[in-house]
Structures are given as C-alpha cells and as structure tokens.
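Student: Here is a sequence with its predicted model. Questions after.
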Amino acid sequence: MNTFSKQIQEKKANDARILDKVSRRIYEPLQTKKESIGQNDGFMERTASELSDICLFFGISNVEFPSGMQDAESLMQFMMSESGILRRKVVLTKNWWKDGVTPLLCSDIHGNAVALLPAGGGGYQYHADGKTIAVTQNNAGQFLNACYCFYQPMPNTGMTTKDFIHFLCKSFQSSDVIWLLSISLLAGLLGLIMPKLNQFIFHSVVPSGTSKELFGIGVLIVGTVFMQAFCQLARAMWVMRIGNKMELLTVSGIWSRVLSLPVRFFEDYSSGELSDRAGAVNTICAILGGQLVPTLLSTIFSVVYLFEIRSISPTLLGPSLVIVLCIVAVNLAVTYLQMKQTAHNNHVESRLSGMVFELLGGITKIKAAGAETRAFEKWAKVYSEKKQIPNGLLLCSEALNAAMTFGGTILLYRTAFLAEMSASDYIAFHTAFGLITAAVMAMLSISAQLAALKPALEMLKPILEAEPENDGYRNQVTSLTGDIDVNQVKFRYQKNLPYVLNGLNLHIEPGDYIGIVGSSGCGKSTLMRILLGFEKPESGSVYYDMQDMNGLDLRTLRRRIGVVPQNGKLFSGDIYSNIVICAPWLSVDEAWEAAERSGFAEDIKQMPMGMFTMLSEGGGGLSGGQKQRLLIARALAGDPDLIMFDEATSALDNITQELVVKTLENMTCTRIVIAHRLSTIRNCSRIIYMHQGKIVESGTYEELMQLDGKFAKMAERQLV
C-alpha cells in the first residue's frame, strides 16, 4: 500500500512538472521582458533618440531623457510619465508595414532600436543616416517581430468638448482631408452628366428617330456609372481607414484618461454608469467614422445641381429650393427632438446599467434577505423612465415627409405646365432635382445618428472635464529610502463633516517597521490613502525623502510601494498575471518566490494548473485567506522600497500569519502595517496608537504596555 501511494504521488508530481513546462511554453512568448529590445554599444543613446522622434510625432517636444537609465523599459517608463504616451508590446503579423496607424519601436537584426512612424499616405517610414526610408516588403524583414506600439495621449488637463473634437482631428492628416474633398467633388461633377444626357436624348435623339448616337451615349453612361461607383468605393475605403484610426486613438485615449483620474472621481459614479459614459466614445467614433462624413460631403457638393437646374429652367429653381428647405426644416426639428430624447435615454441607461451591475453583484444578499420583489421594484422604477411616449412630431415625421413630397411634386408639375416646358427640359430638370433630393434625403436618413452625437458628447463630458492626477510636470520617483514626514495634516471627506485627521504629525525613518492601531474611525485607513495620494489634505504636507508629495509623479511613487488595501480586488485571469500585474517583467520563478514569501505557494501547487490556474473576477473559487495571500504576493513581487498593509492579515490563519509576519520582519525596507490583531504588530520597531485623528501614543510594544494607556487596554482585551 505504501509503495502504491508513493507511485501515485510520483505520478502527480510528474504531471505537475509536465503541466508547468507546457504552460511556460504557452505563456513565455507573451510575457513582457526587458530584453525584448536587444542592447549593444550606444544602445541607450540611440533608443532615447528614437523615442524622442516618437514624441515629436505626437507633437511633444519637451521630453528630455536623463542619463543613467539602465534599459529601454526605464526610458519608455520615463516617457510615459513625462508625456502621458501609452505603450504596449505587440507582435508584428504578415504585411504589417502596409497600414501605418501608430508609431512602433522595433529592434533591427543588429540590435539597434528603430522608431517606425506612420507615413502620410499609409505605411511606415524611419530615419537613418539623415534620410527618410519607407518600409517595404524588401526591408521589412530586418525588423524583429516583437516591438512596442505607442498611442497618442490626451492632455493632462481638464478638456472641453471643443478640445476633444480637436483631439479627434489628430486621427487624420491634411492629405486625408484633401483626398476626401477631391473624391467627393469628382463624384458630384460626374452627377452633372446624366441630366445633360437625358436632355440631349429626348431633345435630339428621340425626335430624330436615328440610332447612330446611341452607342456613344451608352458608352458614356456606362463609363459615368463606373466612375461614380469607383469614387464611392474609394471614398468608403478611405473613410473606413480614417474611422479605424480615429477609434484606435480616441478609445485608447479615453480609457487612459479614465485610469489617470483621481480616486475621488470614481466615488461619484457606479461601475456600470462609468462604463456607459466611457463607452460613449465608441458611439462617437461609429457616427463620425461611418456614413456621416461621406453623406455630409455628398450633400454639400450636391449644391452644383442647383446651378444645373438654373441652367435648364430658371423658373423651377425657386420651387425646388422651397421644397428642399421645407424637407430640411422639418427633419431638423425632428433631429432636435430626437437629440433631447436620446440625451434623456442615455442618462437613464447609465443609471440603469449601474443599478443592474449592483443588483447582480449583490444577488446572494438579495436572496438571503428575501428582497427579490424590492430589487425588482427598484429596477422597474428606473426602467419605466426610459419608456416615455415620444414627442408628437417624432410620431408623424414620416407622414409629414410624404405629404411634402406629394405637395412638392404637384407644385413642380403646375409650375412646369404654366412655363410651357418641353418634355426634354423637364426630364433633364427632374433628373437633376432627383439627385439633389436624394443627397438631402440621405443626409436626413442619418439624422438619428446626428441626434445621438451630442448626447454622447454630454455623456463623455464628466470624464473630459475632470482633472487627471498628474499634470506631467512632476518629479519622477525612481527609488525611495522610506523616509516619510507627515506635517500638520488635516483632512475631512466633506466640508460639513468633522476632521478625520486633525493636525496629525508623523516621522518615519528609512527601514522602520511601523504598526498603526486604533479604534474604528480613528483615521488609520485615511492616513494610508493620503500617503498613497488617493486623497489630498485640506492643510498640511506629506514628504517622501524630503520632497513634497505634491511635486512628485504619483504613478512612479506608487510603483515603488507595495500595497495591500483593506478591500483589495483580484482580476480575471490566471494567478501568475494577478501576481505580476504591477511588475509585468517578472518571470514565473520570481512569481513563485513572491508566493512563497506570502505563504501562498502551497495552495498554488494544489491547484489544477498551478501558477496558471484561471480565476474569475474577484477571485471566485478562492477562500478569503487565499485571496489575501495572493494580494500580499502581488505587493511583495516587485521588490518595493516601501510596504503598506491595511488589515492585510485579518483573514489569515495563525500559521500563515506567522509566516507573513516573519517575512516582513526580515525585510529591510520601510514597512507600515495597519492591523487590529496584536500578533501582527507585536514585533514592530514602533507602534502608533491613533485616536480621533491624532497620534496619542507611540513606542515599542513593551513601552506601550508599561505606559498602561489606550493601547494597553486594547491589548488586554485580546490577551484575555
């Protein structure tokens, strides 16, 4: 029996090794490594120069890379913090050079960094030896497939709708505008041929009874039709290309802006509502990058048909204008009403999405409380606001259009009859009038899209108007000693509420192991939020390494801090990606090391796919203690200069907690631990007891127990 059990254990271990090996093969090509762009002599200078070219492409000229950086990753990280330019690692696919949309930073076969910039007419180009060289099939093979793709940043300030439209315009170049205008004008001029041909046929060919001109006329008609079809196809392809560029630019820009907004912004909106507001950019791109632009251009250039009508029959020009203007007026009124209704529906939809998200997220609590009926009532109350009866003009707009078309036809017939027009002239006029009417009706047919444009911009406005956390001109943090000064900090969440922190002073030396305790509501978690820059003090200052926090780049500051918040969340994905999400360059072995230090490694080994076991959003399938251990592993993975734990060990068993505490004790960086459990902070070099937003006691465990104050009373309750 022992031999058989041993064989089973060996088989399990062998299966685990095979699975880990296969998983590595699958995931290693997708991992971001610092060595993805090779290094050689002069590599850093060349890379900095190429990144400067990318910045200039985006219109950013004030980025100066400091000396002393060790790798391309550091350079790109500096560029992102200074300019807001985003990047991601991509793999070049077949024929990648044919359509240049965003700049790329590649490495050639010699290990040199090369910036590939989108060319004016499509494709890519790069600079070498003072020349601009186009990337073609002949030279594309000299670039390695793994490279970085960069995206246009939005301004680091609050934006108006006008600013956003200006940002949208960056998605196309002047050559795109000239091409679209030219092709639309050509299509309009080609439309002038058909009325004249009809006039000639019914004025000369039909009365003469001869057929010798018909072949030439037929060739001209077929050629005209083919040319118009070609113009429409070329225009549609060009608009689609611009639309794709616009969507790539704006969607990435908006989501980057959402991620750069301060934490307080997210407290005003539910997740569902914020998702709808950010998703409004997709509606804007679909409208502007769809049929709106070509249809608008066709309508504008259809004005040439009015001159043709005037040349055919000046008498019918006035009635034609009256009919077209009446149709436009009615449909503009309909569009305005649709716009108001769409704005109302968008507002209700965003509230409804947020409510549905909250109800589904709390479905277990709803069922446990037997509150299904009340939950449905809450949903139905909001949903009923969406189902309002539309305005009467919206209901009868189709009938009005039909009536105007019929009345206009009668008016034209009567005017033509009184003017004693010939059949050939009327047929030519009717052809030209039909073309301009078709262009106008095509424009009006997309009125629903126009009606959705302004409400979509209104949905996006709170995101645009909010000020990002960083203004792009702060000092970047490359390392921390752990020296922290909190000087006379006062903070409250609203003006009419009492202070949560009231004149708090605190100095932390490099390498200190600080435990913060106190009753609920005394300001412990608020202090941590201020140290992380999530909240701004009403007065007072926070200093890191003797530098005012207001002058530091918060992204790079937080990157040097390992944090386990009170209500930390896990992301949908595998365990490995959850551990290295803040340090994506870490290998699988380094992720295992972080898991060992957090006491989570044994749990991972028992899972079906080990480090690559998939987790649902929120860490479904993991116990509360396992989630906390995974969050601790994430905080320790990046080898931070400063560690902050906020009730990070509250759900751990005693054995795991002892392992985590020993790990913290053996670390040399500054550690700040908020806890209620005495065993977590007992061996801290200094324990701080907070009460009503102030530090009332401070010292080692033994000193505070001898003081016999508030901390001692709290400790006695736990010891008993």
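Tutor: Nice, thanks for sending it over.
Student: CA atoms for contacts and neighbours, from now on please.
Tutor: Noted.
Student: Tell me which other helices or strands the biggest helix by length in the chain touches.
Tutor: Taking DSSP state H as the criterion, the chain has its longest helix at helix 214-260. Where contact means 3 or more Cα pairs under 8 Å, 6 or more residues apart in numbering; DSSP states H and E, helix 214-260 is packed against strand 146-151, helix 161-169, helix 174-191, helix 193-200, helix 271-288, helix 292-301.
Student: That helix: what's the following helix or strand?
Tutor: Remark: after helix 214-260, the chain's next helix or strand is helix 263-266, criterion DSSP states H and E.
Student: Export the helices and strands packed on helix 214-260 to TSV and append columns for distance to Ile427 and mean neighbour count.
Tutor: Putting the helices and strands packed on helix 214-260 into TSV (distance: least, Cα to Cα, whole Å; neighbours: other Cα atoms under 10 Å) gives the following:
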stretch	distance to Ile427	mean neighbour count
strand 146-151	54	20
helix 161-169	43	14
helix 174-191	15	17
helix 193-200	7	19
helix 271-288	36	20
helix 292-301	22	19
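Student: let's bring in a second model and compare:
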Amino acid sequence: MKEFLLYFRFVKPYRKLVALTLLIGALKFAIPLLLPLFLKYVLDGILLPPIPVEDKIQQLLTVIGIAFVVFVIVRYPIEYYRQYFAQLTTSRILFDLRNRLYAHLQRLSLRFYQNRKSGEIISRIMNDVEQTKSIVETGMMNIWLDMFTLTIALVIMANMDPLLTLTAVLVLPFYGYAVKKLYKRLRGYSRARSQAVAEMQGYLSEHVGGVPVVKSFTLEQYEQEQFGAKNSRFLERALALTRWNALTNAIINTLTEVAPLLVLAYGGYLVAVGDLTIGGFVAFYGYLDRLYMPLRRLVNASTELTQASASLERVMELLNEKEDVADMPGASPIGEARGDIEFRGVWFRYNENSEWVLKDINLAVEPGQTVALVGMSGGGKSSLISLLPRFFDIQQGEIRLDGRDVRSLTLHSLRSHIGIVLQDNILFSGSVRENILLGDPSAAEASIIDAAKRANAHDFIMQLPSGYDTEIGERGVKLSGGQKQRVAIARVFLKDPAILVLDEATSALDLESEHLIQESLRELAADRTTLIVAHRLSTITHADQIIVIENGEVAERGKHDELMAAGGAYARLFNVQHL
C-alpha cells in the first residue's frame, strides 16, 4: 500500500487528465449498452408484430439509421480520444517516474554502484517502470469503467426480469473465491520473473562489454553455457508464472460459461410459458455478455495489477534507496576555492563489517602544492583521494578545504572545484567535442580547441575522419588508450578546477603517450593544488610532498631527496623500479 501511495504522487499532476479520460471512457462503454435495447425493439416492435411489410421496412431503416449514427459516427471520436488520453496520461507519468529515478541515481554514492550491476539498474528503470503503467491504465481507468458497465448492465437486466438476473449472477461468489485463492501466489511469481529479467540483463550488460576478454581466452563455449544457465533460470520463472496464469484463466473462463447455460435454461422456460418475449430474451442474453465481459476484464485486471505491483515494489525500492552521501543540513557553497586541504585524524572503511582501509590519516596540503601518494597496491591511496570530493564519507575525523569541513559544503560546489584524471577515464558514445564539453557544457568552440591543444590532443583530433565531430563509440573504443587519456585531460583543462586529482593517470600507457601526457599534466598542475597517486615513482620526484601509505597508515613523508636519504620504504620502492 505504501508503494501505491508513493506512486500516486506521480499521478496527482495529471488527475484532471485521468478524470477526462474516465468521462470519455464512460461514454464509450455506455454506447454498446444500447445495442441489446435496439435489438429488443427491432424484434418485439418491428419484426414480430403483424404489421404491413412496407411499414416494417420503413421502421427498420429508421432504426438502423439511428443506430449507425450512434454506433459509428458518434462512437468513432469517443473511441479515439479515450485511447489517446489514456496513453497520453500513462506516457507522461512514466516519463516523470523515469526522470525522477535517474535524478535519484545521480545522487547515490559510489557505494551503491559497487554493489549493483548496471544492467539490473537499467532493467528497473525500463522494464519495471513500463510494467507499472497498468496501475494507471487498468487500476485507475479500466476497472472503474468496467464497474460502471457492469452496474448499468445489472440495473437494466434487473428491470427486465429480477429472477432471471439472479440466475445470471449465481456464479459470482465462486468468482470471488477463485480470485482470492488464485491471485494469492501470483504476486510472488511476478516478482520472481522480474528479478530473473533483471539478473539476465545485468549479465548481458557486463559480458557484452567484456567480449574482448572472452575471445582472447577462447571462452565462447563457456560463456554460452553460463548464459544458458541464466536463460534457463528466467525460463523456469516465466513458465511458473505462465502455468499459474493458465490455471487462473481456465478456472475463471469455465465459471463464466456456466452463467449462459443457466440463463438459457430459465429464460427459455419463461419464453415457453409466455412470461418473457423473444425480443426481451434476446436482449437479456445480449446483456449477459455485457455483464461477463467486464467481469472477465476485471479478473484479467487482477492479473495485470498483481504483476504491476510486483514491478512497482522494485521501482520504489530503488527510489527509496538511501542517499548515504548527501548535502548536510545547512550546507553552503564554497565560492572560490584556494586549494588548502587538510586531513585530520581520518578513519575510513567501506562498510561496518569490513576492516579499516585508512587509519588516523593526518595530512596538510598548502594551496598550489603537489602531493604524491605512493605505496603498494591496496594500501589505501585511491580510497584517500576519493574522500576529498566525498565519493564516500569518513567514519571518524575531518577533511577540511580552505578551513571548512567538506561535509559543510554543498556537493555541487565542492566537486565543481575538483578535476579528476583516472587511469581508465570513461568516455561516452558521441563526438570528441561532446566528451570535452563535459568539463564545461556551456564552453565556446575556441575554449574547447584551446583545452585540446593544452592537453596535446588537438593534433590527433584533427587527423580523425571528422575532426572534433568524430564519433568515438561506446567508452571511446575507437580511440587508443593515449588518445582517450588526452581527451579526458582536455575536459579537465576546460573545467579549470582549483584542485587536481591524478589517480594512476599514465601507468597503463606506452612511453611515447606517457611523455605527451606528462607534459599536459605538468601544465595542468601549474598553480593548482595537486594530489597524485602513482606507482611509477620517477614521475613524482618533483612533488612538494611524497606520502608513503602502507596498510592504510602514513609510513613516511617528505621530499624525494629526503626520503631517498632516509633509506626507508620509499627508497626501497624507488630503487627496485630504477633497477
């Protein structure tokens, strides 16, 4: 019920459109209810009475003309607008819901994404959101229209013959019992099927991106078997839902066929003894269809709503995902940043049950300084720099920027002053220009070109087939590693941040590419506070401070010459690499 209340927040802005759709739908469903009455009038008032043939034909043509106007000319626009407004309403609601979900995803921390497969998240936004449209179309529109049709049909039938009407509805209690029993398990089957779809989509999203690995290790057959297992799991859950749906429909449709037989038996008796006219009997039988067709749709609506509610649970579960890194109450923008950074007694771990990744880190970086973080892999270097832009929040201690706790700053203003270059920078499908513009979407063409030149990227970009308009493919697959890195550096130049974070920015490149990128990075780091994570120690000998981190703690600190003279951990690492 809580999920439905949350969902109705998205429906509320369109309540007038829903009401208009219901009004038009009531007209649409009311028109067919006139047809049995037309039929009764034609039989009892025109065809069966002993009147001249010419009069019968004249009256019949008149009635057919009126029926044509009502059932064709009037019904056509009503049918069109009912469908149009129903689809318009649901499409807008799903549009708003997907926008809200995507905006919520932007606010979730990296911890959330580390624990989720991207394909599963996509499945919730696309597949599960699409399933929820039944809540509006069926739950808020069709059910009420079918109830309206059913009620009007019952009133007309009861007015024609109360006892025959009672005969027609004898099976309704069995309907209620069947629905109560059968749909109890349908929700669980629907949720299990949705989860299987999400798992398979998550698997596909991950492994399609890893095709080069599959081919290099000749794992095609193994991958086929793995996917077959996932697909079989989905098939098993889909068939379980299908079997239950089939059982439900079989029972419901069998119950539905009992009513016409009862009406035929008792109605035929009434006609035989003269208590009911043939036209009245035919009209009543026509209303029987108008009674049980909405009833069938109501039963099918229960199926749709059960499946939709299972999808809605998954959607709202994502929408209610806690924002564990968010603006604190009273947070304010930082304005212009000088780049004065201080870590005071910082302790950090990724979750409550894990070991401490960082232990009592104390570090001061003055504006414009370059500080290098070095040490063995897994020591906590990358974790440390991820805390400054608050990709994660610390458990103990304090991180200050220009004298203010970073948690007292708005996330947008904090991150707008930090430029990050990673070892594997993510580029998006689109043109080179569009990827550089991520640094500043409002930048002019001259600024884009200037940023590319300063990143040593302009020359190779101009050699591409369409220059800056060249499409680079998903994750920039059409560019080499060095080219992707230079595009990533160009967008940081365009951003022009006060603080620069370099996380293994050149470790995966060849020497020629590294030389070009090191030139770009030296210019980029000029007059900026710079934090560098590096394994290749020859690239950070110029740093104002070198911090050696081992097992989450600061083992050594100082300049290159000082640490070499001390002969400690840094000197051993440097000598090994130099040899």
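Tutor: Cool, got the structure. Everything numeric in this text was worked out from a predicted model, so none of it was measured.
Student: coming back round to it: between the helices and strands packed on helix 214-260 of the first structure, which one is nearest to Asn578 of the first structure?
Tutor: In terms of Cα to Cα, the element of these nearest to Asn578 of the first structure is helix 271-288, at 20.7 Å.
Student: superposed on the second structure, where does the closest one end up, distance-wise?
Tutor: Here helix 271-288 of the first structure, set against the second structure after superposition, deviates by a mean of 2.6 Å using mean Cα distance after the TM-score superposition for the first structure.
Student: can you give me the angle that helix makes with helix 214-260?
Tutor: Going by axes from the mean of the first three to the mean of the last three Cα atoms, to 10 degrees, helix 271-288 of the first structure is angled at 150 degrees with respect to helix 214-260.
Student: what angle sits between helix 271-288 of the first structure and helix 292-301?
Tutor: Computed by the same axes, to 10 degrees, the angle between helix 271-288 of the first structure and helix 292-301 is 40 degrees.
Student: who touches helix 271-288 of the first structure?
Tutor: Outside helix 271-288 of the first structure, the residues that touch it by Cα atoms under 8 Å, 6 or more residues apart in numbering are 243, 246-247, 250-251, 254-255, 258, 349-357, 449-450, 452-453, 456-457, 459-460, 463.
Student: can you tell me the helix or strand for the residue mapped onto Val576 of the second structure from the first structure?
Tutor: In the first structure, the residue paired with Val576 of the second structure according to TM-score structural alignment is Arg717. Taking DSSP H and E as the criterion, Arg717 of the first structure maps to helix 710-719.
Student: Now do the buried residues in that helix.
Tutor: Lys710, Phe711, Ala712, Met714, Ala715 (16 or more other Cα atoms under 10 Å).
Student: after superposition, how close is that helix to the second structure?
Tutor: Per aligned residue, helix 710-719 of the first structure averages 2.4 Å (mean Cα distance after the TM-score superposition for the first structure).
Student: could you say what helices and strands that helix packs with?
Tutor: Helix 710-719 of the first structure sits against helix 701-707, with contacts defined as 3+ Cα pairs under 8 Å, 6+ apart.
Student: The second structure: matching residues for the helix it packs on?
Tutor: By TM-score structural alignment, helix 701-707 of the first structure lines up with residues 560-566 in the second structure.
Student: Could you give the separation of that stretch from the chain centroid?
Tutor: Averaging C-alpha positions (Cα atoms, centre = their mean, to the nearest Å) puts stretch 560-566 of the second structure 53 Å from its chain's average.
Student: For that stretch, give me the average deviation versus the first structure.
Tutor: Counting by mean Cα distance after the TM-score superposition for the first structure, stretch 560-566 of the second structure comes out at 2.6 Å.
Student: So what touches that stretch?
Tutor: With Cα under 8 Å, 6+ apart as the test, stretch 560-566 of the second structure has contacts from Thr541, His542, Ala543, Gln545, Ile546, Glu556, Arg557, Tyr570, Ala571.
Student: Pick out the most distant pair among those.
Tutor: Taking Cα to Cα as the measure, the contacts of stretch 560-566 of the second structure reach their widest spread between His542 and Glu556, a distance of 16.6 Å.
Student: Between these two, which is the more surrounded one?
Tutor: Glu556 (17 against 14; other Cα atoms under 10 Å).
Student: mind listing what's buried in the helix or strand hosting the more buried one?
Tutor: Element membership for Glu556 of the second structure (DSSP H and E) is strand 553-558. Using 16+ other Cα under 10 Å as the burial criterion, the residues of strand 553-558 of the second structure that qualify are Glu553, Val554, Glu556, Arg557, Gly558.
Student: swap in stretch 97-105 of the second structure?
Tutor: By neighbour count with 16+ other Cα under 10 Å, stretch 97-105 of the second structure contains the buried residues Leu97, Arg98, Leu101, His104, Leu105.
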